[in-house]
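Participant: Just the structure for this:
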Amino acid sequence: MSQQISVSAFLISRIKELGVQHVFGIPGDYVLPFFDELIKEGSPVKQIGTCNELNAAYLADGYSRVKGFGVAAVTYGPGAFNAVNAVAGAFDAHVPLLLVSGAPQTARYREGKKLLLHHAVGSDLNATIRVFTPITAAAARIETAEEAIPTIDWLLRVALDQKRPVYLEIPFDMQRAEVQVPGRLNYQPPSSDEQALRKVVERVAHAVNSAGKVGVLVGVFVDRDGLQQVVEDMLTTSRLPFATTFDQKAGYLEYLPNCVGFYQGGVTPQPVLDATEGADILLTLGMPRTEFNLGFLTHDFKEDRMIELGHDTANVMGEEVHGVYLRHLVPLLAQRISPRAEEVFEDTFPFTYTKQREVPENRPELCTLLRHNLNFLLIILNNAGYTAERAIHPDRDDSYNDIHVWNYHLLPQALGGRQDSNGVDAHTEAQFVDALSSYRGKGLQVVNARLDKNDMPSFFIEMSDMLKH
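Facilitator: Reported below is the predicted structural model:
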């Protein structure tokens, strides 16, 4: 006789296959069976409780950026609605994650408008799933046990293929419904069209190798497609000058001597513009054309000299080729690009890494850190308000941009931490340096770095001028 497991247990086993070890979220009446399964002894995935559902979804987002996939679990209605902003942000930033929501029993959906339920939007039981439909790659509800396996597998594949969040609504009774134990998901990413792939690699390699001056912009899909090391190796070997972008502030690359700085359209330092917009060929790696990446559309790209390698599409100097994936293009291209002569580039960073840094592990919020006894140094750059908004409307008594300056360094103790877990209030550079050097990696310490509210980077001032016009 075939083995049976609950839909909840099956879902947990599936996300474990994807490397997920933690699910962030808050239990509620309609999702309790799933949480019961999640906290069972021997569960392969650990539940991490958070202060609210929005934090849970943001944690799943951060977890995905580091681990490749994230999961949050909430209850129906208000619980799910509270996670909307984080899910929408993940959609915009191409972050694959799964939001699991409980829901009323399947019989309630069949009753239609005959019964009003708490947490529902009036008598509309479909309101929650409709809210998530435009901000996810896919949204679905499991209405029968037979639908469970194909629906869950489909959603996971969509999230991984499109690098975007998906929403799964599981009615209370379906969370306990039993299904036959299936085989593994055996997820295989979409394959590139081999003929198109060879064509693009050949054309790009020839264009780059024959051009006198080539610049590179590194975009967000380098991380989403797990190409950090491949791209780093390619840039190191080729010695091509490159810049990081708004949605890919790639600190792990900025230590390289051929990193010319940070590209931000018209407010970019001139040496960075010379190396990118001024190049004979500008190669972008996984960089979406968003207003932030392009300095609110103040860029000056020469389209006939552009090579854009996107997540699943390449544009080579105006010719668009579909069905070729960045994860296949970059490794092949790295083998074909000829190394450039060594060149000294001007350092345009106020602060520059001097050695390669490990990609940081994702960490919870403050009280969660204390609850799990994690060692953590939290630095708060505190200018008592909102810098960008002050720049947009300068020289005004705009008190709505100011916030009260609390004694943030006392937060650990206020939230139940040890007496020795308090941090320091740093008013000067010397105090800030002392605070950093005094941390010994034990417990939680907060450094409240006090800044002058009127002292803002020139970037914000220049950007505010552009926004006005």
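
Participant: Only C-alpha atoms from now on, for both contacts and neighbour counts.
Facilitator: Fine.

Participant: In stretch 136-153, which residues are buried?
Facilitator: The neighbour-count check on stretch 136-153 (16 or more other C-alpha atoms under 10 Å) flags 136-143, 145, 148-149, 152-153 as buried.

Participant: Second input sequence below; structure requested for side-by-side comparison:
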Amino acid sequence: MASELEHPVDVAQYLFTRLYQLGIRTVQGVPGDYNLVALDYLPKAGLKWVGNCNELNAGYSADAYARVKGISAMVTTFGVGELSALNAIAGAYSEHVPLVHIVGQPSTASQRDGMLLHHTLGNGDYYVFADISAKLSICNVRITDPHRAPSLIDHALRQCWVESRPVYIALPTDMVQQKIDGKKLAQPIDLDPPPNDPAKEEYVVDVVLRYLQAAKNPVILVDAGAARHDALDVVHELIQKSGLPTFVAPMGRGAVDETLPNFGGVYAGNGSNEGVTDRVESADLILSIGPLKSDFNTTGFSYRTSKLNTINFDTDHVEVRYSLYTNIRMRGVLEKVIQRMGTWNVHPERILTTRVSPQLHGIHTDSSEITHSWLWPTVGSWLQEGDIVITETGTANFGIWETRFPKGVTAISQVLWGSIGYSVGACLGATLAAREVGNRRVILFVGDGSFQMTAQEVSTMIRQGLNPIIFVICNDGYTIERYIHGWDDEYNDIQTWHHGSLVQAFGASSQSRYKTYQAKTKAELHSLFTSPEFSGSSVFQLVEIFMPRDDAPIALKLTAEAAASRNAAA
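Facilitator: Modelled structure (predicted):
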């Protein structure tokens, strides 16, 4: 292949080959007349095209694909397509997800002449949509000169990877087939983050070690930033070498091996697992790794920790108490801290305060209705090593706090951006990625209201022959909204769907390709969880779980109460 790349290649061939080199194997999106010729190059670069039902769902799907594979790409068309995707792109930006958004644009000549083309605003402004995306991407490039195309593409992809945020690449129709030098493809893109200033890094390491050595009961708190910025290996080394009690924030789920003896549970302020709040908030030093202290991640800002007792390690800075050290990446600091920390005046303790679910076969089940307090600990006994678990904003997002994960579980949720319907599109992307990395089980928990937002992407899962397990929580509407405001108001109601019938309506023609179930009691759901056929099935499965309308996880109730109070504040 190297010799072939020494010859001139088309711009689209260069771009898609670079995506392949970054580990991407599937590109998603919606075709449009400004991107059709570019799409012809996907198979030439070894990439598979998966068309989505709409651009918003494609963005959600690409977001989850990136969370599993490390980076993703999607293609939309100019104007109508790219705007439809922007809600998903904004979510990826806010939650630090590396997503490459490629937009097929009208030709450079059409743009220069201000032609009155379809998908424009009719005012000759061809920059307006790219300008909007510039606010939601870490890098925004337009390919208008073939000579500059390789450097622009490489720069954008490097920024996407290193900064772990979306980038925007505009590809006009007349640039797709322009010839450029292919020699550069033989040289991989430099994906190493910029190094820390050695002297500054040394100083920060010394400061951290000084506080760590003086601490009597320190703890580690891991959040989303650890998972998003390729630091999990060094974080795990710190956890295991130190033996310190370790906790995760809700957005940090999946970033820590929860089977480790020093794992203590989920810390989210008032919504924490039993015993966790006291242990974290009584610590005289908190090593906070990748913090993201949003309202839904902290049960309505209910953290009671002091900056005087906290060291925050983030992507590009470290904050020690009230001192901020900018342009210092946490990875380099943590690596040196691990090398030098030795032992100190702390006896590592075994702390398992998270409620551990009993074995499934020993769970008391009866014909009573399914409740959140029963469901989520029970789910922990059913999960397997390596599962990918997706939870929707609402009851599932908060309920999963009570689930203990086996080793290697990846948790996907959109706690900060919180766009309802995200999880169904995310289920598609995660399952596509799982198929590429070894057929890990993908499990989705989504409420009936959220499911209605993006349900059509189930048809894409069926068309692709994917086999996720989808649990639709049927509790008659928008439960999280009810707890915030308008308990019995019409705006929180939805039309009841027969979810099992949708699978056939979406094109699953043979019952050998899918299975649907209903669970209205604990006993019925327990029988599914203990069924080897259900747990190991290779076909698409959908389960309707019927739950009381007024039941919700305690953490959701507390967060909703805090949100309602803030909304009503003068």
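
Participant: Can you lay out the buried residues of stretch 136-153 of structure 1 as CSV showing secondary structure and distance to residue 19 of structure 1?
Facilitator: Below are these laid out as CSV (DSSP: H, G, I helix; E, B strand; the rest coil; distance: C-alpha to C-alpha, whole Å):
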residue, secondary structure, distance to residue 19 of structure 1
136, coil, 21
137, coil, 21
138, strand, 21
139, strand, 22
140, strand, 23
141, strand, 24
142, coil, 23
143, coil, 27
145, helix, 25
148, helix, 21
149, helix, 19
152, helix, 16
153, helix, 15
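
Participant: Closest one of those to residue 165 of structure 1?
Facilitator: Nearest to residue 165 of structure 1 among the buried residues of stretch 136-153 of structure 1: residue 136, at 5.2 Å, using C-alpha to C-alpha.

Participant: Which position in structure 1 pairs with residue 499 of structure 2?
Facilitator: With TM-score structural alignment defining the correspondence, residue 499 of structure 2 maps onto residue 408 in structure 1.

Participant: what kind of secondary structure is the closest residue to its match other than its chain neighbours in?
Facilitator: Spatial nearest neighbour of residue 408 of structure 1, chain neighbours left out: residue 448 (6.2 Å); criterion: C-alpha to C-alpha, 6 or more residues apart in numbering. Following DSSP: H, G, I helix; E, B strand; the rest coil, residue 448 of structure 1 is assigned to strand.

Participant: Count the neighbours of residue 448 of structure 1 for me.
Facilitator: The number of residues packed near residue 448 of structure 1 is 23, by other C-alpha atoms under 10 Å.

Participant: How about the one 4 residues further on?
Facilitator: Other residues near residue 452 of structure 1 number 10, with proximity taken as other C-alpha under 10 Å.

Participant: How about residue 118 of structure 1?
Facilitator: 11.

Participant: corresponding residue for residue 31 of structure 1 in structure 2?
Facilitator: So, by TM-score structural alignment, residue 31 of structure 1 is matched to residue 35.

Participant: follow-up on the earlier one: what is the equivalent residue in structure 2 for the residue nearest to residue 408 of structure 1?
Facilitator: Residue pairing (TM-score structural alignment): residue 448 of structure 1 is matched to residue 544 of structure 2.

Participant: give the contact list for its match.
Facilitator: Neighbour list for residue 544 of structure 2: 471-474, 499-500, 517-519 [criterion: C-alpha atoms under 8 Å, 6 or more residues apart in numbering].

Participant: again, only using 6 Å
Facilitator: Neighbouring residues of residue 544 of structure 2 by C-alpha atoms under 6 Å, 6 or more residues apart in numbering: 471-472, 518.

Participant: Please name the spatially closest residue to the match of residue 31 of structure 1 (chain neighbours excluded).
Facilitator: Spatial nearest neighbour of residue 35 of structure 2, chain neighbours left out: residue 104 (4.3 Å); criterion: C-alpha to C-alpha, 6+ apart.

Participant: did I read that right, that neighbour in a strand?
Facilitator: Yes. Counting by three-state DSSP, residue 104 of structure 2 is part of a strand.

Participant: ok, it touching residue 171?
Facilitator: Yes. Under the criterion of C-alpha atoms under 6 Å, residue 104 of structure 2 makes contact with residue 171 at 5.0 Å.

Participant: Quickly note the distance from the residue of structure 2 most remote from its centre to residue 34 of structure 2.
Facilitator: Note on structure 2: the largest C-alpha distance from the chain mean falls to residue 113, namely 41.1 Å (C-alpha atoms, centre = their mean). According to C-alpha to C-alpha, to the nearest Å, residue 113 of structure 2 stands 17 Å off from residue 34 of structure 2.

Participant: Mind jotting down where the helices sit in the stretch 101-250 of structure 1?
Facilitator: According to DSSP state H, counting those that start in this stretch, the stretch 101-250 of structure 1 carries its helices in the segments 106-111, 127-132, 145-162, 172-176, 194-210, 221-224, 228-238.

Participant: Can you name the residues in contact with stretch 180-198 of structure 2?
Facilitator: 5-9, 158, 162, 328.
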